[in-house]
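> I would like the atomic coordinates for the input below:
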Amino acid sequence: MIALLTQCFPPDRGGIETTMGEMAMAFYQAGHRVVVLADHIRGGMAEPDWPFAVRRFGGPRFWRRARKARALAALAADVVWADSWKSLETLPARAPRVVVMAHGNELLRQSGGRGGRMARAFARADIVVANSRFTAGLLAGLHDAVVVVNPSIRPPLPAPREPQPGHIVSLGRLEARKGFDMVIRALPSLPGARYTMAGAGPDEARLRALATQCGVAQRVAFAGSVDEATKSALLGQAEVFAMPVRREGLSVEGFGLVYLEAAWFGVPSLAGLAGGAADAVLQDETGLLVDGSDAAEVREGLARLLADPALRERMGAAAQLRARRDFTWEAVLPAYLRLLERSSAHNGSSISS
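Alright, predicted model coming up:
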């Protein structure tokens, strides 16, 4: 039996939520018994009709974690697969083999008491799965058995590929590290371009004010949170996908699944050098990587992509091939299954199905 221990799980939305939901389903479909121990649903949505057991835990953190630990101890699982080091703090005193995922951003705060908690949590794991080479670098000194497995994506809903001239699209939470402000700052030098941002977040008011300040408010659209069909339609209309991420204090992008979602539609990306985007976007092959904190680099990168249809076509085709070949669950699942067997070998036993 595999116990997935997670704070983040569908129907709540987010990259980790999607990854853990898809992982549970993939393990189940591969013939393993799966039980998910997850936090309460935060978005007010109903529990989906899962084909495996999903147990929810609410209340104050201490109480929630204590109840999870008791439930996990009673399961007698063969392997615990945790969404992050924080979930490892839920482990009972005696735990089976443990695999834990690392996403990047949560590893930046290692000072003081948090650093000690993190070290103790990772010490409980047999294997740590990093989502990018950048994240693996952050784990130096915290664990000796680190394996990089880039995450997979769920194929987006189909939509016609009808790129609109000069259309730049961004998807993601509206926060400073995403670099959407740098795209707005570039627009005055890109007279034929228009820009659509899909997402919500704390940076929206500042971004709206910036668009007005730069004199491009009429060319900037804030689509808000969108459903899957609208997201696919926007990507189908994009000439360029832009998310020139940068590090903001202790916040950084560990990978960037949205680059792959854009790639699925044959859209080249302008990505930032900070964090793990270099695993999601290959420089001069599937897009461009720039210093997301440098407005001139962002502007020049966008100008280069928008001015060269042949370049966009070449990069978009390469991005689409790579996304559909290397980042589906069918492509990534064998790596996760090998890690299950590897953790089993450490313990000298096998995983029950």
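> contacts and neighbour counts: CA atoms only from here.
Will do.
> What is the end-to-end distance of stretch 5-18?
For stretch 5-18, the first and last residues are 14 Å from each other (C-alpha to C-alpha, to the nearest Å).
> typo on my end, stretch 188-199
First residue to last in stretch 188-199 (C-alpha to C-alpha) measures 23 Å.
> next one: stretch 230-243
Note: stretch 230-243 ends 18 Å apart using C-alpha to C-alpha.
> which outside residues touch it?
Contacts of stretch 230-243 from elsewhere in the structure, counted by C-alpha atoms under 8 Å, 6 or more residues apart in numbering, are 156-171, 178-180, 183, 198, 259, 262, 265, 267-272, 302, 305-306, 312.
> Please apply the same query to stretch 314-324.
260-261, 263-268, 281, 284-287.
> In a markdown table, list those along with neighbour count.
Below are those laid out as a markdown table (neighbours: other C-alpha atoms under 10 Å):
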| residue | neighbour count |
| --- | --- |
| Leu260 | 28 |
| Glu261 | 25 |
| Ala263 | 28 |
| Trp264 | 26 |
| Phe265 | 28 |
| Gly266 | 29 |
| Val267 | 33 |
| Pro268 | 33 |
| Val281 | 26 |
| Asp284 | 12 |
| Glu285 | 15 |
| Thr286 | 30 |
| Gly287 | 30 |
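> One more, please, to line up against the first structure:
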Amino acid sequence: MVLACSRRDIGWRVPLFLLAMPWRLIRQVWLWRADVVLFASLNPALLLPPLAPLLRRRGLRLMAIAHGLDITQGPPIAQWWIRRSLAQLDGLIGVSRATAQACLERGFPADRLEVLPNGIGQRWRAAPPVTHSERIPTRVPGTFVCLAVGRQIPRKGYAWFVDAVMPLLPEHVHLWLVGSGPQAGEIFRAIEKRDLQHRVFPLGLLEDGELACTYRLADLFVMPNLRINRDMEGFGIVMLEAGLHGLYCLASCMEGITDVISDANGALLPPRDAEAFAQEIQAQLALTGQQRQQQSERAAAWVEQCFGWSNLLPHYRAAIERVRSQPRTW
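Prediction:
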């Protein structure tokens, strides 16, 4: 049995989801006599300290998937509760080595912890790109488009990239920024400071079809993350989305990003190294059309092979089965 907060429950619906979840969980357990409950992130599993004794009387094993921020977020009191919640779990899956390490640092036993990556499935095949949208800029002939997708928060490094990297690049290199967030104002100020209004385009939030269109129109994906205390990048699903659409990725060599990028789909660069990012982008500009096409096909094939859900699901099933069959310690 899997309980998770769906995409439509994001935002203001999350508190309602969490309030209803204990009763939904108990009802499902009693109706279906489940063997294992797998929480899709640690956030709903934070309800376990008071619920675990009741669930265990039903013979249940308890598991969760740790993504990063659900482990590292919050003040000391929140961290204390996270440790208590981790202690209730019979098994834990970290989506990257960095996330798994964060769990170990909070006392979770290594013999009950596995590392399995996030996957990518049918969402993008089911959402064909739109043919026209006022929110997507017209691709100017002769330009080279770098694309970044994600929440506009400090650890994503977008304001830094605009301020430090874009001025080092030729005029025909443009940057499209998809997303929104509290750092949007700082990004706009960096654009104005560097007089880059004609080269940097914040697109805001896009629907799936529009986002698929930007992936197909872009030439290169960038993920210039910065190290921020207690705000880790546990994985980076957008790099899979970009790779599935054939985009090569330049990303900061840090945290969960290192489990996503290989020589097949991108390059890892030192965080805050503007010269390194600029040089790699210049190298991309020098590729021939055939070289870029081969690079694109290699990235898409590698992401499908390593992160396609059809290939990952047997590993997740095996992890669940190992927890289900382990001897009870309570």
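> tm score of chain vs chain?
For this chain pair, the superposition-based TM-score is 0.82 by TM-score structural alignment, normalised by the length of structure 2; 302 aligned residues with a C-alpha RMSD of 2.8 Å.
> circling back: ok, so of the contacts of stretch 314-324 of structure 1, who is nearest Leu108 of structure 1?
Using C-alpha to C-alpha, Val281 is the member of the contacts of stretch 314-324 of structure 1 that sits closest to Leu108 of structure 1, with 22.2 Å.
> ok, that closest one touching Leu288?
Yes. With the criterion set as C-alpha atoms under 8 Å, Val281 of structure 1 and Leu288 qualify as a contacting pair; they are 7.4 Å apart.
> list residues touching both of these two?
Overlap between the neighbourhoods of Val281 of structure 1 and Leu288 consists of 269, 271, taking contacts as C-alpha under 8 Å, 6+ apart.
> could you show me where the strands are in the stretch 51-200 of structure 2, in order?
In order along the chain, the stretch 51-200 of structure 2 carries the following strands (DSSP state E, counting those that start in this stretch): 61-66, 91-94, 113-115, 144-149, 173-178, 200-204.
> Pull up the aligned stretch in structure 1 for the second one.
Strand 91-94 of structure 2 falls opposite residues 127-130 of structure 1 when the two are matched by TM-score structural alignment.
> if we can go back for a sec, which among the contacts of stretch 230-243 of structure 1 count as buried?
Applying 16 or more other C-alpha atoms under 10 Å to these, the neighbour count classes 156, 159, 161, 163, 166-171, 178-180, 183, 198, 259, 262, 265, 267-272, 302, 305-306, 312 as buried.
> re earlier: from the strands of the stretch 51-200 of structure 2, which stretch is densest packed?
Per-residue neighbour counts averaged over each of the strands of the stretch 51-200 of structure 2 give the maximum for strand 91-94, namely a mean of 26 (mean count of other C-alpha atoms under 10 Å).
> what about it, how far off from structure 1?
Here the mean offset of strand 91-94 of structure 2 against structure 1 after fitting is 0.7 Å, by mean C-alpha distance after the TM-score superposition for structure 1.
> tell me the strands in the stretch 201-350 of structure 1, going along the chain?
Counting by DSSP E, counting those that start in this stretch, the stretch 201-350 of structure 1 has strands at residues 220-224, 240-243, 269-272, 287-290.
> wait, which of the ones you listed is closest to Ser132 of structure 1?
When the strands of the stretch 201-350 of structure 1 are ranked by proximity to Ser132 of structure 1, the top entry is strand 269-272, at 14.3 Å, counting by C-alpha to C-alpha.
> For that closest one, give me every contacting residue.
Residues outside strand 269-272 of structure 1 that contact it (C-alpha under 8 Å, 6+ apart): 240-246, 259, 262-263, 277-278, 281, 286-292, 298, 301-302.
> and stretch 310-318 of structure 2, which stretch of structure 1?
Alignment note (TM-score structural alignment): stretch 310-318 of structure 2 is matched to residues 330-338 of structure 1.
> what comes up buried for that stretch?
Result for stretch 330-338 of structure 1 [16+ other C-alpha under 10 Å]: buried residues 332-333, 336.
> And Gln183 of structure 2, what's its match in structure 1?
Checking TM-score structural alignment: Gln183 of structure 2 goes with Asp203.
> could you pull out the helices for the stretch 51-200 of structure 2?
Applying DSSP state H, counting those that start in this stretch to the stretch 51-200 of structure 2 gives helices spanning 69-72, 76-86, 97-105, 158-160, 184-193.
> Tabulate the ones you listed in a markdown table, adding columns for distance to Cys5 of structure 2.
Supplementary listing: these in a markdown table, determined by distance: least, C-alpha to C-alpha, whole Å:
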| stretch | distance to Cys5 of structure 2 |
| --- | --- |
| helix 69-72 | 13 |
| helix 76-86 | 18 |
| helix 97-105 | 20 |
| helix 158-160 | 28 |
| helix 184-193 | 27 |
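> From those helices, pick the one with the highest average neighbour count.
Mean neighbour count, computed with mean count of other C-alpha under 10 Å, is highest for helix 158-160 among the helices of the stretch 51-200 of structure 2, reaching a mean of 24.
> Tell me the residues of structure 1 aligned with that one.
Using TM-score structural alignment, the residues of structure 1 aligned to helix 158-160 of structure 2 are 180-182.
> What about the nearest residue to Leu86 of structure 2 once chain neighbours are set aside, how many residues nearby?
Ranked by C-alpha to C-alpha, 6 or more residues apart in numbering and with sequence neighbours excluded, the top spatial neighbour of Leu86 of structure 2 is Phe108, at 6.5 Å. Here the neighbour count serves as a burial measure; for Phe108 of structure 2 (other C-alpha atoms under 10 Å) it reads 21.
> residue in structure 1 matching Phe108 of structure 2?
The pairwise alignment with structure 1 assigns Phe108 of structure 2 to Leu142, based on TM-score structural alignment.
> Okay, the residue positioned nearest the centre of structure 1 and Leu88 of structure 1: tell me how far apart.
When C-alpha atoms, centre = their mean is applied to structure 1, the residue found nearest the centroid is Gly15 (4.0 Å). Applying C-alpha to C-alpha, one obtains 19 Å for the distance of Gly15 of structure 1 from Leu88 of structure 1.
> repeat for Thr328 of structure 1
The spacing between Thr328 of structure 1 and Leu88 of structure 1, counted by C-alpha to C-alpha, is 27 Å.
> Pull the contacting residues for Gly215 of structure 1.
For Gly215 of structure 1, the contacting residues are Pro188, taking C-alpha under 8 Å, 6+ apart as the criterion.
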